[in-house]
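> The sequence isn't on hand, but the structure is:
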């Protein structure tokens, strides 16, 4: 491979991306760079100006002008960092989250149009080629917490939730297909009938574009109560704080849309998950032995009061 090979590919791919936006105004009224900043604010773990600058390799003055524009448009709010008063924490407002979601939806629709022209037989080969480029040029380094982003589910992700829950719990706890059936019903109920304003799914994605975790927030039968479901972190992504970020996203969403309580059901053998719940303020309110998934377990009900101060 030569330098010219890479430059030629860059020109080709730039033309492809430009064709996607031809006459469609995907990012209007924002530039591509402004859209990237919105994406990072919606998905990245770190949300102060210094981290945004480093992550996107932006000039400090340029980023400041972007953030000022966003603040004037009512998309962000800024406040002193809770851990370092020299830093400014940047967060999306409800209008900002809606704008970021709209821009992402436009981008997905545009890529779907591009994929319509790719035969089903060629799509796995295309995906593998993209993964190869990212792996080779990204270097062989250990996973980092900042490489993981939280995003909405894409086509196929709900099926991934079912498959990985079944596989991981079978491998680590010996649970049988009854658990897979339970997860499939939960996911199918969400897919068929959910209120996007009150219910949501998050997928944690690593730098290679692979899902490494998930969680769901759905309405509970009790009034003004949400339920956290199907928290999962892949074994190779543990230790990066992914579980904490997923639970934090669920709690923040539930509190933001007006639920009074967030509840969950788990089992005593899931010690790592229980530690995460406790760190985020959940309280154990009940236990009951049961025989499920081919094992004798102790089910636990946990509760978080969302009207109290954030934990």
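Yes, it's here. In this text, all values refer to a predicted model and were calculated from it rather than measured experimentally. Numbers count the residues shown, from 1 in each chain.
> can we go C-alpha only for contacts and neighbour counts from here?
Noted.
> residues contacting residue 145?
Taking C-alpha atoms under 8 Å, 6 or more residues apart in numbering, we find residue 145 in contact with 240, 241, 242.
> is it true that the first one touches residue 144?
Yes. At 6.8 Å, residue 240 and residue 144 qualify as touching, with contact defined as C-alpha atoms under 8 Å.
> out of the contacts of residue 145, which are inside helices?
residue 242 (DSSP state H).
> For the contacts of residue 145, pick the one with the most neighbours.
Neighbour tally across these (other C-alpha atoms under 10 Å): the maximum, 25 neighbours, falls on residue 242.
> What separation do you get for that one and residue 145?
For residue 242, the distance to residue 145 (C-alpha to C-alpha, to the nearest Å) stands at 7 Å.
> picking up where we left off before, just the closest of the contacts of residue 145 to residue 189, please.
Nearest to residue 189 out of the contacts of residue 145 is residue 242 (C-alpha to C-alpha; 25.2 Å).
> then this one, side by side with the first:
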């Protein structure tokens, strides 16, 4: 029997410690981010002020995934106009992968961006994040190489875009 679809909704302050734990674990386990970036991944309260934090919960209510949705402001870093939204720091608990949690979080971001009147979703992802690349391709995201960027030397990020029309 298939697992029930994860419930996705807004995160609250009580979820911050769990979001930090699973985000750092997701990036550190596969060395997808340099060690210097891990404190930023753990700073959930800091990003809660600049993004809408969404979580996926399993049937027991445990947070098994999270994402930061950027509808306004500078936390998107790849957003270039008011009609664009972005999401960042998508993470799924290693023990819950393959259950549609990442896809449910992406769907929630796309739905909220459309509801906010955004026309495009943009995101950046590391070159080695191949599972994420496959997920984004399933949604129809395409590369936007002219916006690729490097936040720090040695970290090259690819940008992807999806028209929301």
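Okay, I see it. Since the model is a prediction, treat every value here as computed from it, not as a measurement.
> rewinding a little: looking at structure 2, which of the contacts of residue 145 of structure 1 still make contact?
Compared against structure 2 with both residues aligned by TM-score structural alignment, their matches' C-alpha atoms under 8 Å, the contacts of residue 145 of structure 1 retain residue 240.
> now the contacts of residue 145 of structure 1 in a markdown table, with distance to residue 176 of structure 1?
Listed next are those as a markdown table, based on distance: C-alpha to C-alpha, whole Å:
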| residue | distance to residue 176 of structure 1 |
| --- | --- |
| 240 | 28 |
| 241 | 28 |
| 242 | 26 |
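> For the residue nearest the centre of structure 2, which residues are in contact?
Geometric centre of structure 2, nearest residue: residue 90, 2.7 Å, by C-alpha atoms, centre = their mean. Residues near residue 90 of structure 2 by C-alpha under 8 Å, 6+ apart: 23, 65, 66, 67, 68, 102, 105.
> Please apply the same query to residue 9 of structure 2.
By C-alpha under 8 Å, 6+ apart, the contact list for residue 9 of structure 2 reads 54, 55, 56.
> my guess is residue 22 of structure 2 meets residue 89, correct?
No. The criterion here is C-alpha under 8 Å, and residue 22 of structure 2 misses it with residue 89 at 10.5 Å.
> For these two, indicate the residue with more neighbours.
Between residue 22 of structure 2 and residue 89, counted using other C-alpha under 10 Å, residue 22 has the larger neighbour count: 21 against 18.
> Can you say which helix or strand has that one in it?
helix 16-29 (DSSP states H and E).
> Residue 13 of structure 1 now?
Residue-wise, residue 13 of structure 1 maps onto helix 3-20 under DSSP H and E.
> what's the angle from the helix ranked longest in structure 1 to helix 3-20?
For structure 1, the longest helix by residue count, based on DSSP H, is helix 94-116. If you take axes from the mean of the first three to the mean of the last three C-alpha atoms, to 10 degrees, helix 94-116 of structure 1 sits at 110 degrees to helix 3-20.
> Where in structure 2 does helix 94-116 of structure 1 align, residue-wise?
Using TM-score structural alignment, helix 94-116 of structure 1 lines up with nothing in structure 2.
> can you list the residues that contact whichever helix or strand comes after that helix?
Next helix or strand after helix 94-116 of structure 1 toward the C-terminus (DSSP H and E): helix 123-138. Helix 123-138 of structure 1 has contacts (C-alpha under 8 Å, 6+ apart) with 208, 209.
> Could I get the full set of helices for structure 1?
Assigned by DSSP H, the helices in structure 1 fall at 3-20, 32-43, 49-56, 60-72, 94-116, 123-138, 157-173, 177-192, 242-256, 271-279.
> Including distance to residue 298 of structure 1, could those go into TSV?
Below are the helices of structure 1 laid out as TSV (distance: least, C-alpha to C-alpha, whole Å):
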stretch	distance to residue 298 of structure 1
helix 3-20	52
helix 32-43	35
helix 49-56	43
helix 60-72	49
helix 94-116	39
helix 123-138	42
helix 157-173	14
helix 177-192	15
helix 242-256	22
helix 271-279	12
